[in-house]
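Q: One predicted model, sequence on top.
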Amino acid sequence: MAKYKLEYIWLDGYTPVPNLRSKTQIKEYESFPTLEQLPNWGFDGSSTQQAEGRSSDCVLKPVAVFPDTTRKNGVLVMCEVMMPDGVTPHPSNSRATILDDPGAWFGFEQEYFLYQDGRPLGFPEGGYPAPQGPYYTGVGYKNVGDIARQIVEEHLDLCLDAGINHEGINAEVAKGQWEFQIFGKGSKKCADQMWVARYLLIRLCEKYCVDVEFHCKPLGKDLDWNGSGMHANFSTDYLRETGGKEYFEALMAAFAKNLNEHIAVYGPDNHMRLTGLHETQSIDKFTYGIADRGSSVRVPHSFINNGYKGYLEDRRPNSQGDPYAIASRILATIAEVPKP
């Protein structure tokens, strides 16, 4: 028997953007524990805006498990928050009731800024660096600084060690801005991995005295610097295997009809980012276009060339968005469209 360090991770009750929380318990197992072997665990919800002090018990229900190579016998345990009965989902539990389909594939492109001393890495005190241009996929100290690449490379390794389906990294358009991509089959599986990847990045940055800024427009909507998105690439069995122009056009009509419903769950403050500039469509419009990064939905050339089959990219979700809610909303709109 070995003692394992179980790091229970959950989303708190803060709005409009929940915070990641975690705490550790020690349990003995003969080998790396399976999800079924992990017990529920209580916590003080009055300290996380999920309960009142006079009735503070909340319950953590494990839903996904990953190895944590930063610790000897380390285990990362993604959890849902339940009411004291351990059965009823807590009102803040955005995972328990979402639409899910293992045939629905999602790929999220998570953009973020690295901040130190109140400003993005590489920004001079009291001013701005050279304009955007050389930073996207940039190389060299003047473009990416001294510790940013070290952080993103280490984060990549931690995710791969954990079994997270991390698909890549790159420096982004603004200085101090980066991106990583997560792919998963099924909305819950992909979203679980995205939240754990976010957790690993935030925790990693502690030792570098750096913060991760997920706000979608941290430099302000009136400044000529890109915001941060979390573009959602998606497909279904039908889109991949059958598709067709008629179905595609009906799907885009459903997306247009549900514009407000999508924007409502695509992340707060999106009006600061979706201005029609910086490769975005205005927040009150829906458009789609082939390889058009300024459209609401970008249609890859491969999709058209393959007979309107494959994946599509919704560019509107922002970097603060809840991937559980985003994936569920996309699936809800897809479900409205009859197959020819």
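A: Looks like it came in fine. Numbering: from 1, shown residues only.
Q: Every contact and neighbour count from this point should use C-alpha atoms.
A: Will do.
Q: quick one, helices of the protein?
A: All helices of the chain, identified by DSSP state H, fall at 141-144, 148-161, 187-206, 237-241, 245-257, 259-265, 270-273, 301-305, 323-335.
Q: put this beside the first:
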Amino acid sequence: MAQILAPSVQWQLRTKQTSMSASSITPKMWSSLLLKQSSKVAVKSSAKFRVLALKSDGSTINRMEELLNLDVTPYTDKIIAEYIWIGGSGIDLRSKSRTISKPVEHPSELPKWNYDGSSTGQAPGEDSEVILYPQAIFKDPFRGGNNILVICDAYTPAGEPIPTNKRHRAAEIFSNKKVVDEIPWYGIEQEYTLLQTNVKWPLGWPVGAYPGPQGPYYCGVGADKSFGRDISDAHYKACLYAGINISGTNGEVMPGQWEYQVGPSVGIEAGDHIWCSRYILERITEQAGVVLTLDPKPIEGDWNGAGCHTNYSTKSMREEGGFDVIKKAILNLSLRHNEHISAYGEGNERRLTGKHETASINTFSWGVANRGCSIRVGRDTEKQGKGYLEDRRPASNMDPYVVTSLLAETTLLWEPTLEAEALAAQKLSLKV
């Protein structure tokens, strides 16, 4: 459950004659001291203004919380825009705030901005300016009102996308007419693990030890089976408030691990929504004093890893005869297995072992209702002859811009040779 922020300044009460602890002063004595405004009492802080913090019976009235919840809308048209971008590791999120003169409805209304790329591992110190281009807007669930979260991508001053800007290439693929005409849908299942702050051990686990084996935790209920539900629920509501297309959430197989689903989303929107949802989750865990990890195998041994299964369909897959289109897509995916694996997240080899509901990283496979395959096709899709496929290979730390655009590129734009296609079809027992 999120913790109320405590004041960072330690207030001290000093008198010329005696000193006593704040806890030894009764409420009546506090009232007397405050009313008299005696010269014997001085409240000191590093700030240039004076704040009187009332203490009574061990509790604190936290004035900071009132300011954090302050609604400035009746007093000004100005809003706060939180510019969010991806840092040098390709997975870390960064953000900073600026004041905008009035509410906006579209990213084009927002100014470009810059940041120090040498401090994020994205530019040299002698030429450190990186330019942020606003690309997507979401409502800010933390500040409320007309304030916004802004998903940005990053460019050099000359207008070239920097290496960690994967959105730029994804936008090019999604703007291709062949892709646009197929209206690609994505449903992304983001798994994550919550860790205790000081020991970096999963939430709910005994420190230095292990809980009972997996089995009762998946979608479990109870204090001995569910750890971090308040964080999951807070994140769910915050995403709905922000306008993220979140469609559900559940406790996962490993205790302290959770999942939420975003979609169906069309094209580049899928990546924007996942990145913003990750940012909101980071902020919530920050407030709760819990560490978020997207590591694909946070605990070695007989424990499930964390993935980001990506459900995908095109217009042709969703129409009559779509199952044949799905099988053709699977054939293409099999021929580019290595390219996809190399782009599906760091450390994924520790997760894709052929155990714990995963396929081997070295072997491509597909099956109906088989969660141990690279690509799973649902029973309903087989029965109806149309629908979607699920790519179970992406790791929890994958870049959604990369994964979604690569799926579209491989299945809609890339064409294998006839020889390779025939061999792959025979190997996978596909008739297309």
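A: Happy to help now that I have it. None of the values given here were measured: they were computed from a predicted structure.
Q: Save the helices of the first structure as a markdown table, and put in mean neighbour count and distance to Arg119 of the first structure too.
A: A markdown table is the format used below for the helices of the first structure (neighbours: other CA atoms under 10 Å; distance: least, CA to CA, whole Å):
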| stretch | mean neighbour count | distance to Arg119 of the first structure |
| --- | --- | --- |
| helix 141-144 | 18 | 14 |
| helix 148-161 | 18 | 14 |
| helix 187-206 | 21 | 15 |
| helix 237-241 | 16 | 42 |
| helix 245-257 | 16 | 37 |
| helix 259-265 | 17 | 28 |
| helix 270-273 | 21 | 18 |
| helix 301-305 | 14 | 38 |
| helix 323-335 | 21 | 26 |
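Q: Ok, which of these comes nearest Tyr4 of the first structure?
A: Among the helices of the first structure, the nearest to Tyr4 of the first structure by CA to CA is helix 148-161 (16.7 Å).
Q: contacts for that closest one?
A: Residues outside helix 148-161 of the first structure that contact it (CA atoms under 8 Å, 6 or more residues apart in numbering) are 67-70, 114, 121, 165-166, 168-169, 176, 197, 200-201, 204-205.
Q: right, and out of those residues, which lies closest to Tyr238 of the first structure?
A: When the contacts of helix 148-161 of the first structure are ranked by distance to Tyr238 of the first structure (CA to CA), Asn165 comes first, at 23.0 Å.
Q: That closest one corresponds to which position in the second structure?
A: In the second structure, the residue matched to Asn165 of the first structure (TM-score structural alignment) is Asn245.
Q: Pull the number of nearby residues for that match.
A: Asn245 of the second structure is flanked by 19 other residues according to other CA atoms under 10 Å.
Q: Same list (the helices of the first structure) but as CSV, adding distance to Ser94 of the first structure.
A: Shown next, in CSV, are the helices of the first structure (distance: least, CA to CA, whole Å):
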stretch, distance to Ser94 of the first structure
helix 141-144, 35
helix 148-161, 23
helix 187-206, 10
helix 237-241, 25
helix 245-257, 22
helix 259-265, 11
helix 270-273, 20
helix 301-305, 31
helix 323-335, 7
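Q: quick one, which of those helices is nearest to Glu80 of the first structure?
A: Judged by CA to CA, the one of those that comes nearest to Glu80 of the first structure is helix 187-206, at 10.1 Å.
Q: before we move on, the earlier item: check the contacts of helix 148-161 of the first structure and tell me the two furthest apart.
A: Farthest pair in these, by CA to CA: Pro67 and Leu121, 30.0 Å.
Q: Over in the second structure, tell me which residue corresponds to Gln181 of the first structure.
A: Using TM-score structural alignment as the criterion, Gln181 of the first structure maps onto Gln261 of the second structure.
Q: Which residues are in contact with Glu279 of the first structure?
A: The contact partners of Glu279 of the first structure, taken as CA under 8 Å, 6+ apart, are Arg293, Gly294, Ser295.
Q: Please repeat the previous calculation with a cut-off of 7 Å.
A: Neighbour list for Glu279 of the first structure: Arg293, Gly294 [criterion: CA atoms under 7 Å, 6 or more residues apart in numbering].
Q: Looking for the alignment partner of it in the second structure.
A: So, by TM-score structural alignment, Glu279 of the first structure is matched to Glu357.
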